[in-house]
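Trainee: Dropping the sequence and predicted coords here.
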Amino acid sequence: MASPRKASDRRDPQCAALFARDIVKALRAQIGFRRDGEAVEDATVQEFLRAAIWERPVEDCAVLVGIDATPRDAAKRDISKRLAERLKAEFEIFHAPAFRHGDSGTGPLGPRG
């Protein structure tokens, strides 16, 4: 007889990595990250966020797929706030809209159209 699966076994680790990638991609449009005055690569921030997301209890994440919007929205705000706190504690965050496009309109996202 198979042993019962733990709740953490039912989570897909790839989802945390995908969430982290999407968060960093969205944030990089306006901000950058530094440590000790040096720019930090996206992969470093993504890995940090992936680990932080994975540390969230399964119960917190289960609320995010619930039908009732009130607890779902509250959970989103709480998780977002805690992730933002973790990012600010780990990295220096700076306003950098030019980080993506620069004054010439070129950059990782390509020319502005």
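Mentor: Happy to help now that I have it.
Trainee: use CA for all of it now, contacts and neighbours both
Mentor: OK.
Trainee: What ranges does the chain have for its helices?
Mentor: Listed in chain order, the helices of the chain (DSSP state H) span residues 13-27, 42-55, 58-63, 69-90, 98-101.
Trainee: pretty sure Ala39 contacts Phe33?
Mentor: Yes. With contact defined as C-alpha atoms under 8 Å, Ala39 and Phe33 form a contacting pair (6.0 Å).
Trainee: put this beside the first:
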Amino acid sequence: MKEIKVLKKNYLHFLNDASRVFNGDETCFHLRPKEGKVLGLKSSRNVYEIDQGNAKSNITVMFTFSASGLTTPPMIMYPYKKIPINIIRSVPDGSGIGHSENGWMKSELFF
């Protein structure tokens, strides 16, 4: 309770300006989503699903919005040790870009 009183006492003026109140959330996009069907030729007797690469690869996108409706450019996390130049060039201007081994957001990347 003491922390709430400090917030109200010292920072309440921030809450009066909706453009200074932000909320962020991250969303995972799977690069190889699981499917329940496998396509094969009509005459094929045995058709198998072949998993190529890392089936759990994903990118994470951090979206941030203010209470007044303003948005900030997204932060996109890729699952690379070094991001390929063609991906860097394809990211919209102003967007944040980062990388981690699995494409997940980490606290140090958030900051």
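Mentor: Nice, I can see it. Because the structure is a prediction, the values reported are computed rather than measured.
Trainee: what's the TM-score here?
Mentor: Both chains were compared after superposition, and using TM-score structural alignment, normalised by the length of structure 2 their TM-score is 0.20; 42 aligned residues with a C-alpha RMSD of 4.4 Å.
Trainee: what about Ala39 and Phe33 of structure 1, which has more around it?
Mentor: Between Ala39 of structure 1 and Phe33, counted using other C-alpha atoms under 10 Å, Phe33 has the larger neighbour count: 24 against 13.
Trainee: With Arg21 of structure 1 as the reference, measure out to the more buried one.
Mentor: Between Phe33 of structure 1 and Arg21 of structure 1 the computed distance is 14 Å (C-alpha to C-alpha, to the nearest Å).
Trainee: do Cys61 of structure 1 as well
Mentor: Computed with C-alpha to C-alpha, the distance linking Cys61 of structure 1 and Arg21 of structure 1 is 17 Å.
Trainee: would you list the helices of structure 1 in a markdown table and tack on mean neighbour count?
Mentor: Conversion of these to a markdown table gives the following (neighbours: other C-alpha atoms under 10 Å):
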| stretch | mean neighbour count |
| --- | --- |
| helix 13-27 | 15 |
| helix 42-55 | 17 |
| helix 58-63 | 14 |
| helix 69-90 | 14 |
| helix 98-101 | 18 |
